[in-house]
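Undergrad: Sharing a model that was predicted from the sequence below.
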Amino acid sequence: MKKTIIAVLGTMLLPVAAATPAVADTELSWQDCGDGLQCDRITVPADWAAPNGKQITLGLAKLPARDPATRMGTIVLNMGGPAQQISILRQIKGTFADLTQWFDVVLFDPRGFEASTEVRCPNPAPNPTNGEWVFTNRAAFAQYTKQNHRFGLGCAEAAGPLAGNLNTWQGARDLEAVRVALGERKLNYFGNSYGGVLGVAYAEYFPSRVGRMYLDSPIDHTNRSWDEWVLARAKVKEDNLHRFAEWCATDRSCALHGRDVLKVWDEVMARATKRPIPAPGAGAGATASAALIASRATVSFDATWPELAKSLTEADAGDATRFAKPFAGAPDPDLSRITMCADFPFPTAYREVKAMEARLRKTAPRIGWTMAWPMADLCTGLPKKTSYPPHPIRPRGLPPILIANGAYDDTAAPAYGRRIAAQLDGARYLAAKGGHALYWSGNPCVRDHVHRYLTTGQLPPTGTTCGPASS
């Protein structure tokens, strides 16, 4: 079947000079590419505002529906990041296997990543020293900013025609090109986490093409107030520290059971603020400052609480080794911060971030205030050629969209999903007792509602709340 991609589609809603439509005929020819996937590529403009200019490719992959007799169509999936998609799906395809009862599950690597026209930054993205994302020293932040600037300049040079075109305004048009190539009259879409930014952008620019859309733990790209945007996350993180304390009070396995956990936290932080706590097991002369402890305290995930309790117990006794050991977590792909900071041009001047931190401390004084820093650290010093900043939306003619958030998610706070739902006519918000990526993490209640919605269009009743995944 011949499928036509109209390259000018990206100009339909952008006030640029008229351009002659550039039509590229492409016929998808799925080929086996291992792990049960089929792969192919399509060609799109490097810049949808100049559709007749340089072209790039998008790498697509399909997890086919199990039975053609029960197949209901295609759903396009974006698992978030922003990051590569295909190689991740190879590792966790079982998570989304239920969808293949009814759909071909299709995804594509975003522009710049892996199977698509790839941007390979010559220098790795810098990470704050020893994982300490909270900067208390202006000179150290300035040095880190220089490193990130050097990284960004290298990426821009390596990007070639994609320089300045790695943002979700472009990505929404890529998504429409994928719909056209698939031959789907409407787009059925599942966006997880940062995939929600892409889904909302698509709904804004192509409302008449939306079929069924599920946004799980979406990042809010509709709020121009950085203080409001960060405060929503800070409040949830602060609440998570209190949940940790409540768990310790009821679970005898907690190393701090029987003690006032919040008092212990306050005392450790006060001591580390006056003088960093020794961390002999992390190397000669190693210490843990209050900023490091606040950066490293993993309060958001229940599974990490036993380790956090041990870390606090030992720090309270004068040994902060558990907080000071080299951080083993995998960083985001280097290119993710380029896209993220084009979509979210966060304030990065040291005085601005410190002022935001001070404001957050009034509402989230123990740990939530740290939320002032992560985006600033990602974006500081990056070249600001173009950006796609947050803005309110009001698309018309949309079908009902399902949006879900976890009450304990300090990456995509519940306020994010509620705000998005309020701007999408007919959208339904599904609350859940859980953290980030509800469907992915296996919440059975959420998964049941998602399957029902995607297959029948039936939304959960207004006010529905799903319990925790273990219930």
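TA: Structure's in. What do you need?
Undergrad: use CA for all of it now, contacts and neighbours both
TA: Will do.
Undergrad: Contacts for whatever helix or strand Glu228 lives in, please.
TA: Here Glu228 sits within helix 226-250, counting by DSSP states H and E. Applying C-alpha atoms under 8 Å, 6 or more residues apart in numbering, the external contacts of helix 226-250 come out as 220, 223, 254-262, 299-300, 302, 305, 346, 356, 360, 363-372, 407-416.
Undergrad: Pull out the buried positions in that helix.
TA: 229-245, 247-249 (16 or more other C-alpha atoms under 10 Å).
Undergrad: let's bring in a second one:
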Amino acid sequence: MKTLTIAPGSSPASTAQRSRRRRVGAVVAGAIVTVLTLSGCVTAFLPEPPPATSTPTGEDVAEALQPFYSQRVSWSGCGGGMQCATVEAPLDWAEPASGSIELALVRQPALGEKIGSLLVNPGGPGGSGYNFVKDSVDYATDERLQERFDVVGFDPRGVGRSTGVSCYDAAGMDEYLYGVSTNERGSDAWIAEMTESATSFGAACADGTGPLLAQVGTENAARDLDLLRAVLGDEKLYYLGYSYGTFLGAVYAELFPGKTGRLVLDGAIDPSTSNFEVTKTQAQGFESALRAYLSSCLQSNECPFDGTVESGMKTVGALLDSVDASPIRAVDGRELGGSTLFTAIIYPLYDANAWGMLSDMFESVMHGDAEMAFEFADAYNGRNADGSYSDNSTEAFMAVNCMDYRYNADPALMREQAAVMDEAAPVIGRYMSYGDIGCASWPYAFQGERGEIHAQGSAPLLVIGTTNDPATPYVWAEALAEQLENGHLVTYKGEGHTAYNKSNECIADTVDDYLIDGTVPAADPMC
């Protein structure tokens, strides 16, 4: 998760937060489709289900909320054995009568005897749960879960097909995400330039989105989650959240501990960590993953690096600094600077199976070719080959994070923190610094304090951490499991971001047994 918000032109829009991204550009898709692309297989051939209606639980809520909690959800077939629907939620949960928004849902009905609805969040913030389930249900969940649950994907408020955040057109997004500065990174002129860019972006989001922009924080999304639980007819919540989705699930458990059924939080985020500490820890995570990649790469005859891991790290750092000073022009006219190359590097670090493609990308950039690096960065940012954007994930990511954390606008403090980042992650730390700029001038400020989440009185909650997860470092899973009154840590000893449904039987069995039967491990299985 970078600093959870990054300065335009300084670093990608999030890593741990944009957690579960697995999209790739056309050039690289053929080579790593089985690694990064989310694609369904078995379920694509299921027959079209008949129209259906979900009956709400009918629980007692405040009078102003009754119209929302009493909705009957009408489902219609939308291809591939899926059903789609929309649900209305309050625009402002503090004033439910002030207006409403729409939440988009898709589900694959249970293939066998149904337990309930399993709501799935792929991460972000800004990730589309709708697309995740509709296009990739076999990646999101395994056959055992599909047999017993209606698998439900949803776009949180502000995201995708739900009432969304809207900021720039495609050309504006290109400039915001890929623009190259001629000023020295961290200088007064550079900070002023980045601040102007961030302020303009925030103003465009306010103009394009309207009142929703002030209401996209995670607490409101968690209240939406409870609404979805109720209108789907479940007395308790069944939930599978990845990366940022673990924070959404933890906030839900804090707000509604008595409504927790079985929640799996995979690739956990520590809710008590400050924006800067999140960024620093994640920088260390990606630095560690980069070292692991180099260690593996150097054992191959086709590795573009030679020597030791240390010399390889120095080469990567020099390459980043070189393109930052002298960008490489791509065929489409865009320039590959240090920030975009950084995005291209971290994208395949999410999954060790993509490290071979990372080697190809490094070799191409070393030879002055920017095309593959842009393919990776574009896949991360949701940019299509024709220059359009496939979703609003970047806008939603910024909007949610700007409402979820406090940010610092003092250049002196930013520079102090940048020095700490350089020491913590000598190669990539500088490309994850100054992230506060992105939200320091946001139209709406975070209200409240970040702190530990205990969810007192909740059901048992499963927290999964991967030991060398670059995006959501393992220490966060340890911290969240410790904070939760009824948290249970499950460790996956391995590389990559998140653990479930990645061909590890220990993790799969632990998660499935918990969600289906309520079986809680007596101790961490250390998978």
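TA: Yep, that arrived. Model, not experiment: these values are computed from the prediction.
Undergrad: Buried by neighbour count, from the contacts of helix 226-250 of the first structure: which ones?
TA: Buried residues within the contacts of helix 226-250 of the first structure, counting neighbours by 16+ other C-alpha under 10 Å: 220, 223, 254-257, 261, 299-300, 302, 305, 346, 356, 360, 364-372, 407-416.
Undergrad: Among those residues, which lie within helices?
TA: Counting by DSSP state H, the members of those that fall within helices are 261, 305, 356, 360, 414-416.
Undergrad: Make a markdown table out of the residues you listed and add distance to Val210 of the first structure.
TA: A markdown table is the format used below for those (distance: C-alpha to C-alpha, whole Å):
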| residue | distance to Val210 of the first structure |
| --- | --- |
| Val261 | 48 |
| Trp305 | 41 |
| Met356 | 38 |
| Leu360 | 38 |
| Pro414 | 23 |
| Ala415 | 24 |
| Tyr416 | 21 |
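Undergrad: Which secondary structure element is home to Tyr214 of the first structure?
TA: strand 210-216.
Undergrad: Which residue range of the second structure does that strand align onto?
TA: Mapped onto the second structure using TM-score structural alignment, strand 210-216 of the first structure spans residues 260-266.
Undergrad: Now do the SS call for Leu77 of the first structure.
TA: Here Leu77 of the first structure is strand, with the state taken from DSSP: H, G, I helix; E, B strand; the rest coil.
Undergrad: Now do it against Gly211 of the first structure, distance only.
TA: 13 Å (C-alpha to C-alpha, to the nearest Å).
Undergrad: Now do the shared contacts for those two.
TA: What both Leu77 of the first structure and Gly211 touch, as defined by C-alpha under 8 Å, 6+ apart, is the set Tyr189.
Undergrad: coming back round to it: which among the ones in helices among the buried ones among the contacts of helix 226-250 of the first structure gets closest to Ala83 of the first structure?
TA: Set against Ala83 of the first structure, the nearest of those by C-alpha to C-alpha is Tyr416 (20.8 Å).
Undergrad: Isn't that closest one up against Leu215?
TA: No - Tyr416 of the first structure is beyond contact range of Leu215, at 11.1 Å (criterion: C-alpha atoms under 8 Å).
Undergrad: tally of neighbours for the aligned residue in the first structure for Ala214 of the second structure?
TA: Superposed on the first structure with TM-score structural alignment, Ala214 of the second structure falls opposite Gly164. Neighbours of Gly164 of the first structure under the rule other C-alpha atoms under 10 Å: 19.
Undergrad: And for the one 5 residues further on?
TA: Burial of Trp169 of the first structure is recorded as 23 neighbouring residues (other C-alpha under 10 Å).
Undergrad: How about the one 4 residues further on?
TA: Applying the criterion other C-alpha under 10 Å, we find 25 residues in the vicinity of Arg173 of the first structure.
Undergrad: Touching the one helix or strand it maps to from outside, list them.
TA: When elements are assigned from DSSP H and E, Arg173 of the first structure belongs to helix 168-182. Applying C-alpha under 8 Å, 6+ apart, the set of residues contacting helix 168-182 of the first structure from outside is 3-7, 9-10, 26-28, 42, 44, 47-48, 110-111, 185-187, 197-199, 201-202, 205-206, 339, 343, 388.
Undergrad: Quick check: helices, which of the residues you listed are part of them?
TA: 197-199, 201-202, 205, 339, 343.
Undergrad: out of these, who has the most neighbours?
TA: Leu198 leads those on contacts (other C-alpha under 10 Å) with 30 neighbours.
Undergrad: Can you tell me what that one aligns to in the second structure?
TA: In the second structure, the residue paired with Leu198 of the first structure is Leu248, using TM-score structural alignment.
Undergrad: likewise Ala50 of the first structure?
TA: So Ala50 of the first structure corresponds to Glu95, using TM-score structural alignment.
Undergrad: Now do the contacts for that match.
TA: Taking C-alpha under 8 Å, 6+ apart, one finds nothing in contact with Glu95 of the second structure.
Undergrad: Please report the distance of it from Leu225 of the second structure.
TA: Taking C-alpha to C-alpha, one finds Glu95 of the second structure at 17 Å from Leu225 of the second structure.
Undergrad: cool, and Thr34 of the second structure?
TA: For Thr34 of the second structure, the distance to Leu225 of the second structure - C-alpha to C-alpha - is 31 Å.
Undergrad: swap in Glu449 of the second structure?
TA: On the measure of C-alpha to C-alpha, Glu449 of the second structure and Leu225 of the second structure end up 22 Å apart.
Undergrad: and those two? which has more neighbours close in?
TA: Neighbours per residue, other C-alpha under 10 Å: of Glu449 of the second structure and Leu225, the larger number sits with Leu225, 20 against 11.
Undergrad: Now check that one against the first structure: what is it aligned to?
TA: By TM-score structural alignment, Leu225 of the second structure lines up with Leu175 in the first structure.
Undergrad: what's the answer for Asp517 of the second structure, then?
TA: Match for Asp517 of the second structure (TM-score structural alignment): Thr456.
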